[in-house]
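Participant: heads up, no residue letters with this:
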């Protein structure tokens, strides 16, 4: 495994929920000398590294000694991944089984979560205003499949009802005696009566691992999109060592997988507020934004060898051949020709191979935070990402070299003042 892939594996293991991903990013930024900028405190104008956290979203930037006016270079990703979120009243069950009520979060591949050992991670919100992180990193839940003897046609077509068929089991007995919240509160040393609400997600407990004859692939959960978050943090920490003539910014948004329309999502005002401050205020920001660029970084589809008919034959993305530029004629990706040229210049300077991904005309693509940021900010935005197989599965697959290549290109993007 490459050093970058090994470090990515550590980041993924530390980040079973958006809140844990943010905490791990803060740990790395703090170790590098970055300090927190709280939203409810005066803005720190002096030079140096800063980070700002709101729930599952994190922004980090390097403020130059020269003050406002330098062009902004923004590396944007997202911290959330598809899966299952625990319902407010979680304790359910039938026929002597204790189960947990969950909602589908994002466009998860439901079948990939069946018969896996699952943990729980997220946060508990207490009546006194405190928010306490929680993580159960042992087998706790399982979504059991129906035996083939009871569904002889399952291999000709699996149909799952998310209300009935995707409820995890977590024990035996009366559901009223399950009390998931009590179990979690005791685990983190809190009185269950003090817990007012929670944000909890299931996660696959299988650790990241290399795969293949030559260990050239990385199998892991949440590559979409923590692979990009990891690359962005790594790129920022390297970029600031160069004392660039830019203001390098990283943002990891929550809620991308469910549309970004939230206070902490890309459609919210948080990034715009911070960038306006960094540009020198509302009156100054137009000129600064005009010289700025955004890199929207989210994984893309690797060419699937068993389903090549789903891909454009002239725009195949293959692992370990570098990140892919993502292009779409109707702006599901925000890339245009000048932005593509800037990205290719970045890769050439960084000596990073790159590819181009375009969806097949009969297979519409998804979207990213890129078009949302471009619309909200008016800053030229380019969409890129490393190729992965099994996107939105509980466990995805990428090349071991691509995380490092993406981070290396990210450094050049953040420091390119041209």
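Facilitator: Looks like it came in fine. Keep in mind it's a predicted model, so treat the numbers as computed, not measured. Numbers count the residues shown, from 1 in each chain.
Participant: CA atoms for contacts and neighbours, from now on please.
Facilitator: Noted.
Participant: Could you measure from the residue with the largest distance to the centre of the chain over to residue 155?
Facilitator: Largest separation from the mean C-alpha position in the chain: residue 149, at 38.8 Å (C-alpha atoms, centre = their mean). Distance, residue 149 to residue 155, using C-alpha to C-alpha, to the nearest Å: 12 Å.
Participant: Check for me that the residue farthest from the centre of the chain belongs to a helix.
Facilitator: Yes. According to DSSP: H, G, I helix; E, B strand; the rest coil, residue 149 belongs to a helix.
Participant: gap between it and residue 168?
Facilitator: 21 Å.
Participant: Residue 53 now?
Facilitator: 32 Å.
Participant: more neighbours, those two?
Facilitator: residue 168 (25 against 20; other C-alpha atoms under 10 Å).
Participant: Burial check on the residue lying closest to that one once chain neighbours are set aside, number of neighbours?
Facilitator: Closest residue to residue 168 apart from its sequence neighbours, by C-alpha to C-alpha, 6 or more residues apart in numbering: residue 143 at 4.3 Å. Counted with other C-alpha under 10 Å, residues neighbouring residue 143 total 21.
Participant: ok, residue 143 touching residue 115?
Facilitator: Yes. If you go by C-alpha atoms under 8 Å, residue 143 and residue 115 touch, sitting 5.5 Å apart.
Participant: residue contacts, residue 116?
Facilitator: By C-alpha atoms under 8 Å, 6 or more residues apart in numbering, the residues touching residue 116 are 142, 143, 204.
Participant: Including distance to residue 407 and secondary structure, could these go into CSV?
Facilitator: Below are the contacts of residue 116 laid out as CSV (distance: C-alpha to C-alpha, whole Å; DSSP: H, G, I helix; E, B strand; the rest coil):
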residue, distance to residue 407, secondary structure
142, 35, strand
143, 36, strand
204, 26, strand
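Participant: another structure for you, compare them:
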């Protein structure tokens, strides 16, 4: 696959994945098309040497794995990412009518860069749970696709100090305006969802029981710059890594046992049944190993690369970076390090990743946060602690992390995939 083809497929994946549910569905479809067998956690598994398998939980987290040889002997080559991104989530009973405008109340999910959500063409997507005409409880993904709402900014004439920095109140200033009502009309979000289900071909929905819906920006992902240097899109953090991991699995061959885990809920701490601090990955690996001793042997022989985007040095704010650890866009994937274990990288695992990049002819960089600034974290330390597996935290450098629209380089994701493909071919670590 060429870099151009890779990036075009990446853009399509980003546009098709407005929520963790949609991202997981798209990855599941691609794995199944490549011959992976879907497993249900409720069933008895009969895993075969040479088999390729995929499991989902909550329809928002995914684990894909291959078994070409005995993983107890060779260990697993693990890759991790997360499916969720900071966003605005629509409340269960969101209707607010003011001066004839129907607005939907929202909650902030994760560390949202709130100012970027104003004056955007917003749509709605997510999962709807409903009662069918036959009395069954069913679940359906929906995507309005077209712009259906906006959060209008207040004119500068009414807020003269806005350019000096103004706090944003999530309760009162973020409800999204979706409709202007006639006199005596009452807006109902559940009725809106019922109509959307019908539009998307669901004919048996009788009553909405619950929904898990978010707002998203309808502007398409794009390659930008005079020399096409950059990719700009929503949800680069961290669907970019999910796509890289998926393409690495599909391109990496079957030399050794390999795993891709894409967890939900990283942006809110990972503590959930489908998050990295939950039991999903461990339970699957234990079912592969079958006994506790074999599991411990397998983990000791394994290594994990946790992929989550890194902070590239911002040319307008260069002073906020450590000059010696300030990654550039399009200069290769980044090893993320932190003395206080906010990242799981250590000298052993960092050395391994540098060696992998050298073998794959991929440039590599390092990132350490300024010592006087707080550092973020990833699923790396959580998964490493849960499993006891050697782990390195890496990622593609980007700007505008947690904005409604983020920016990365056109070369870095492809470089990281090449490194991961090589990683999946190493017989002993």
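Facilitator: Thanks, I have the structure now. Given the structure is predicted, the values throughout are model-derived calculations rather than measurements.
Participant: returning to what we had before: tell me which residue of structure 2 lines up with the residue farthest from the centre of structure 1.
Facilitator: Under the alignment (TM-score structural alignment), residue 149 of structure 1 maps onto residue 157 of structure 2.
Participant: and that match, how far is that from residue 170 of structure 2?
Facilitator: Counting by C-alpha to C-alpha - residue 157 of structure 2 and residue 170 of structure 2 are separated by 22 Å.
Participant: And residue 227 of structure 2, by the same measure?
Facilitator: Applying C-alpha to C-alpha to residue 227 of structure 2 and residue 170 of structure 2 gives a distance of 38 Å.
Participant: neighbour-wise, which of these two wins?
Facilitator: Using other C-alpha under 10 Å as the criterion, residue 227 of structure 2 and residue 170 rank with residue 170 on top: 14 against 7.
Participant: on that earlier part again, ok, so of the contacts of residue 116 of structure 1, who is nearest residue 393 of structure 1?
Facilitator: For the contacts of residue 116 of structure 1, the residue nearest residue 393 of structure 1 by C-alpha to C-alpha is residue 204; the value is 10.3 Å.
Participant: Now the closest one. Nearest residue, chain neighbours left out?
Facilitator: Per C-alpha to C-alpha, 6+ apart, closest to residue 204 of structure 1 is residue 118, 4.8 Å.
Participant: Pull the number of nearby residues for the equivalent of that neighbour over in structure 2.
Facilitator: Correspondence of residue 118 of structure 1 to structure 2, assessed by TM-score structural alignment: residue 122. As a burial measure, residue 122 of structure 2 scores 24 neighbours (other C-alpha under 10 Å).
Participant: what sits against residue 122 of structure 2?
Facilitator: Residue 122 of structure 2 neighbours (C-alpha under 8 Å, 6+ apart): 146, 147, 148, 149, 150, 215, 216, 217, 218.
Participant: so which strand or helix has the corresponding residue of structure 1 for residue 306 of structure 2?
Facilitator: Per TM-score structural alignment, the equivalent position to residue 306 of structure 2 in structure 1 is residue 296. Assigned by DSSP states H and E, residue 296 of structure 1 belongs to strand 293-297.
Participant: Could you give the separation of that strand from the chain centroid?
Facilitator: 14 Å (C-alpha atoms, centre = their mean, to the nearest Å).
Participant: do stretch 363-379 of structure 2 as well
Facilitator: Distance, centroid of stretch 363-379 of structure 2 to centroid of chain: 19 Å (C-alpha atoms, centre = their mean).
Participant: Could you do stretch 210-228 of structure 1 as well?
Facilitator: 15 Å.
Participant: In structure 2, point out the residues matching it.
Facilitator: Stretch 210-228 of structure 1 maps onto residues 223-241 of structure 2, going by TM-score structural alignment.
Participant: show me what contacts the residue nearest to residue 168 of structure 1?
Facilitator: Residue 143 of structure 1 makes contacts with 113, 114, 115, 116, 166, 167, 168, 169, as judged by C-alpha under 8 Å, 6+ apart.
Participant: Mind giving me the PyMOL select for the contacts of residue 122 of structure 2, buried ones only?
Facilitator: Buried residues within the contacts of residue 122 of structure 2, by 16 or more other C-alpha atoms under 10 Å, are selected in PyMOL with:
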select buried, resi 147+148+149+150+215+216+217+218
